[in-house]
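Colleague: Can you look at this prediction? I've put the sequence above it.
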Amino acid sequence: MIKKNWIYILFGIAVIIYVITGWLKDKQTSAAKIPEITYKTYYSDSLHWGYDIYVNNELRFHQPIIPGATGKNGFISEEQAATIARLVIQKMKNHETHFPTISNAELDSCGITRN
């Protein structure tokens, strides 16, 4: 009878270890699935400043002009381009839309004028 109880105890411990290691493995793989989203600003003589958005070091969006602006005007400063790039990344991380858009109100709130 005592040997039978030990078998149950060892079996229970093995099940607990299996469950814990499976949970830890799932946690590690789900963390690895989160994409790394970064941006780089750049200067173009003809268009001023723009930005690129990268997902896992792969170019996803190339934005040489101010979104929603008439004509082909770029941002007047690197800071403005970086501000909107960070806003786009925030929207991507929040899964707001498949292709994040920037509204005129958002541009206005960031102090960016569209000519």
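Modeller: Great, that's in hand. Only a predicted model underlies this, so the values are computations on that prediction, with no experimental measurement involved.

Colleague: Going by C-alpha atoms from here, please, whenever you check contacts or count neighbours.
Modeller: Will do.

Colleague: just the strands in the protein please.
Modeller: 37-44, 48-55, 58-63 (DSSP state E).

Colleague: got another, please set it beside the one above:
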Amino acid sequence: MEQPVQPVQKFSVAVQPNPDGTYGYVIAANGRPLIEQPHVPGRAGTQGFRTAEAARRTAALVRSKLRRGIMPPSVTPAELDSLGI
């Protein structure tokens, strides 16, 4: 019996500024928003990323987890440390 073909997911990342001057990110799957992350995941509180580059690096990590089928694509404090965040 044939298995149904899973649609290919194309994940894109967009860094967005927050009203307080910090940054967050949005990851879209096939052009539709999948994850909206205005603050640093894996840390207490609701503080955004200090730089757009830090948001981009974290979003790239989450995107790589999504591509590998890891759900949920949680981010640990150790992973943030390894990214220099």
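Modeller: Nice, thanks for sending it over. All values derive from a computational prediction rather than experimental measurement.

Colleague: just the strands of structure 1: most buried one?
Modeller: Mean neighbour count, computed with mean count of other Cα atoms under 10 Å, is highest for strand 48-55 among those, reaching a mean of 21.

Colleague: Mind reading off the mean deviation between it and structure 2?
Modeller: If you overlay the two and look at strand 48-55 of structure 1, the average distance to its match in structure 2 is 0.3 Å (mean Cα distance after the TM-score superposition for structure 1).

Colleague: would you list the strands of structure 1 in a markdown table and tack on distance to residue 26 of structure 1?
Modeller: Converted to a markdown table, the strands of structure 1 look like this (distance: least, Cα to Cα, whole Å):
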| stretch | distance to residue 26 of structure 1 |
| --- | --- |
| strand 37-44 | 22 |
| strand 48-55 | 23 |
| strand 58-63 | 26 |
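
Colleague: list the contacts for residue 46 of structure 2?
Modeller: If you count contacts by Cα atoms under 8 Å, 6 or more residues apart in numbering, residue 46 of structure 2 has them with 38, 39, 40.

Colleague: Serialize these to JSON lines and add fields for neighbour count and distance to residue 22 of structure 2.
Modeller: Output for those, formatted as JSON lines (neighbours: other Cα atoms under 10 Å; distance: Cα to Cα, whole Å):
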{"residue": "38", "neighbour count": "20", "distance to residue 22 of structure 2": "9"}
{"residue": "39", "neighbour count": "20", "distance to residue 22 of structure 2": "8"}
{"residue": "40", "neighbour count": "24", "distance to residue 22 of structure 2": "10"}
